[in-house]
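Student: any chance you could fold what I've pasted below:
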Amino acid sequence: MEVRLKILFTSICHTDLSAWKGLNEMQRVYPRILGHEAAGVVESAGEGVEDLKEGDHVVPIFNGECRECTHCRSHMTNLCARFRVDPFKSVMAGDGQPRFSVLDPAAGKRRPVYHFLNTSTFAEFTVLDSACVVKVNPAAPLQRMCLFSCGISTGVGAAWNCANIKEGSTVAIFGLGAVGLAVAEGARLRRASQIIGVDINPEKFVKGREMGITKFINPKDCDKPTHEVIREMTKGGADYSFECAGNLDVLREAFMSTHDVSRAVKG
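Tutor: All right, here's what the predicted structure looks like:
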């Protein structure tokens, strides 16, 4: 039930950077192959794999689904009991061993190299549980499909699944990185009437406008807290507010920018 992939495109997420720096002591498993946003083709499929074959265009996913456990069958969660996202997991589910190794000349033997987020995409080839691989249309450009592994699905998913943005609503987005821009795209497709982007980097506004953002706020240019500016712009507060910067102070501003019956979402 494992698949070997040839990685053709991979992007870098801040989560990879955090793991590389060892910001969480429990994640300090080295040597390790990082990376979890990628796209490629199936090089070979192991015993028991029936829905994937050599040559299939695929996207690795860190939040896998076995499709059989009570969690996968439930409408309340998408966290598979066996293949859910787990930054502390560093081996394969089948035998508890890694599929990577490197020769240690001093010891005269190979030593293990560990996995990361069920994917380990910073490699020419990688091995994943088949539950963590999704087949995509071969006509889709793989250099863009790699963004669906994390950033795009996180942002659009937050807009559609978590917030369930309604047509004609007002939306505030704090942080216009990949996730924030994906939220904007999700809000645009849901026909939000006003999409406000908040970022301290004005260069983000150009791309933000392409993704559907209608108004921008640079907190450095404001003489009052951002949430007060948004409350004035929306006549009482946004219907939906998304924190996509991973900052506690920003999260507080995002929450305070909403009105009484709105929804705040951590992207």
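Student: going forward, measure contacts between C-alpha atoms and count neighbours the same way
Tutor: Noted.
Student: quick one: residues contacting the nearest residue to residue 201 once chain neighbours are set aside.
Tutor: Using Cα to Cα, 6 or more residues apart in numbering and skipping the chain neighbours, the partner closest in space to residue 201 is residue 218 (7.3 Å). Residue 218 sits next to 198, 199, 200, 201, 202 when contact means Cα atoms under 8 Å, 6 or more residues apart in numbering.
Student: got those residues as TSV, with neighbour count and distance to residue 4 columns?
Tutor: TSV is the format used below for the contacts of residue 218 (neighbours: other Cα atoms under 10 Å; distance: Cα to Cα, whole Å):
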residue	neighbour count	distance to residue 4
198	28	41
199	20	40
200	15	41
201	13	40
202	13	42
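Student: dump the residues you listed to TSV, plus secondary structure and distance to residue 113.
Tutor: Shown next, in TSV, are the contacts of residue 218 (DSSP: H, G, I helix; E, B strand; the rest coil; distance: Cα to Cα, whole Å):
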residue	secondary structure	distance to residue 113
198	strand	40
199	coil	38
200	coil	39
201	coil	38
202	coil	41
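Student: could these go into TSV alongside distance to residue 30?
Tutor: Formatted as TSV, the contacts of residue 218 follow (distance: Cα to Cα, whole Å):
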residue	distance to residue 30
198	37
199	35
200	35
201	34
202	38
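Student: ok, so of these, who is nearest residue 91?
Tutor: Nearest to residue 91 among the contacts of residue 218 is residue 199, at 38.1 Å by Cα to Cα.
Student: quick check: the closest one touching residue 180?
Tutor: No: contact status for residue 199 versus residue 180: not in contact, 9.8 Å apart, counting by Cα atoms under 8 Å.
Student: thinking residue 180 is in contact with residue 173, fair?
Tutor: Yes: using Cα under 8 Å, residue 180 makes contact with residue 173 at a distance of 6.3 Å.
Student: could you also give me the structure for this next sequence, so I can compare it with the first?
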Amino acid sequence: MTTAGKVIVCKAAVAWEPNKPVKIEEIEVAPPQADEVRIKIVATAVCHSDLYYLLESMNKDGFPTVLGHEAAGIVESVGEGVTEFQPGDKVIPVFLPQCGECRFCKSPKTNQCETAWTLIRRDLMVSVQSRLSCNGKRLHQFAGTSTFSEYTVVHQTALAKIDPTAPLDKVCLIGCGISTGYGAAVNTAKVEPERIIAVDINADKFEKAKVFGATDFVNPKDHNKPINQVLADMTNGGVDYSIECTGKVEVMRSALESCVGSWGVSVIVGWTDLYDVAFRSSQLVTGRTWKGSLFGGFKGKHGVPGMVKAYQDKKLKLDEFITHKMTLDQVNDAIDLMKQCKCIRTVLTVCQE
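Tutor: Below you'll find the predicted structure:
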């Protein structure tokens, strides 16, 4: 029986309030309206941005919500005016929309979209509109996606069509983490082949880091001087490129200071809007460059299919990132694993293809 044009009752993980476990609920997902697409989510991963929203920023005005933004699924139905997608298409939602028409979308200088922030409340990181509700109460749609749900509705500008042969339980990672990290290095920093030093206070990550090319591992806890001095000693004055991925302002400054003063490039990837980051102007005027990178500099609708192809061509690692596989019912366990730094990525099976 077709579900197009009808409300779908399905299962979702609802965060009713900040800093509390999410709860599996039956929710109602309304049909897509003009320029919208309703998707059956097949697989979704837990990203630290979900934890940040739930456990760190904790803006009460952003609750209740359905978290999740790193996912892959299948188009169930489309709203009026949607011609790019049709039922059955395999897709990846993207939290950074791409309208393709504004001056930002047409510029090679940025992956931002002027109209994107008309769809998302930047202060809360939720959609202006939401087709999700539970017991008559509207649920916020996190990052315009809300993929901790069997079904969700996204704007067509926030969706990328991918190869129909792609394994959704793997390529879901391209919806955020992989594209963000890879792109920050390749697109934003424009790194060159060289020594790669992984810095982390969790020594258990060293072996995994080597799988992805790290040549050295440094644990700041093993040293009695600042990490920037440790790296300067290792590299004759500082690294050429540093990429910060924690969202901690003190780490952002350390990453900047770790760069060689004359030409080093430091890229901020981690997200936070809770604190200001401080630095001295002398740390930049000598020649360092400080950059930010959102979604790795990729224009979502165009960049995501290319990353999927790179994985299929064995030029991009994805499987090695997945340390745990669970179901949507186990989402709180997956959140705890990431909170305790006991995983790289947990992929949740949501629906069968």
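Student: wasn't residue 260 of the first structure part of a strand?
Tutor: Yes: counting by DSSP: H, G, I helix; E, B strand; the rest coil, residue 260 of the first structure is part of a strand.
Student: tally of neighbours for it?
Tutor: 11 (other Cα atoms under 10 Å).
Student: what residues are up against residue 48 of the second structure?
Tutor: residue 338.
Student: show me what it lines up with in the first structure.
Tutor: Mapped onto the first structure by TM-score structural alignment, residue 48 of the second structure lines up with residue 14.
Student: distance of its match from residue 99 of the first structure?
Tutor: Distance, residue 14 of the first structure to residue 99 of the first structure, by Cα to Cα, to the nearest Å: 25 Å.
Student: ok, residue 182 of the first structure next?
Tutor: Counting by Cα to Cα - residue 182 of the first structure and residue 99 of the first structure are separated by 33 Å.
Student: neighbour count: these two, which is higher?
Tutor: With neighbours defined as other Cα under 10 Å, residue 182 of the first structure and residue 99 compare such that residue 182 has more, 25 against 15.
Student: quick one: map the more buried one onto the second structure.
Tutor: For residue 182 of the first structure, no residue is aligned by TM-score structural alignment.
Student: ok, and the closest non-adjacent residue to the most centrally placed residue in the first structure?
Tutor: For the first structure, the residue nearest the mean C-alpha position is residue 150 (2.4 Å; Cα atoms, centre = their mean). Take residue 150 of the first structure and drop its neighbours on the chain: the residue closest to it by Cα to Cα, 6+ apart is residue 37, 6.0 Å away.
Student: to what extent is the one you found buried, counted in neighbours?
Tutor: With other Cα under 10 Å as criterion, residue 37 of the first structure counts 26.
Student: that one maps to what in the second structure?
Tutor: In the second structure, residue 37 of the first structure lines up with residue 70, judged by TM-score structural alignment.
Student: repeat that for residue 125 of the first structure.
Tutor: So residue 125 of the first structure corresponds to residue 151, using TM-score structural alignment.
Student: wait, that match sits on residue 27?
Tutor: No: using Cα under 8 Å, residue 151 of the second structure makes no contact with residue 27, being 9.4 Å away.
Student: pick out whichever of these two has more residues nearby.
Tutor: For residue 151 of the second structure versus residue 27, neighbours defined as other Cα under 10 Å are more numerous around residue 151 (28 against 25).
Student: got the contact list for that one?
Tutor: When contacts are counted by Cα under 8 Å, 6+ apart, residue 151 of the second structure is found next to 8, 10, 29, 38, 39, 40, 41.
Student: which secondary structure state does residue 124 of the second structure sit in?
Tutor: coil.
Student: now for residue 180 and residue 173 of the first structure: what residues contact both?
Tutor: Common neighbours of residue 180 of the first structure and residue 173, counting by Cα under 8 Å, 6+ apart, are 242, 243, 244.
Student: can you put these in CSV and add distance to residue 145 of the first structure?
Tutor: Output for these, formatted as CSV (distance: Cα to Cα, whole Å):
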residue, distance to residue 145 of the first structure
242, 24
243, 24
244, 21
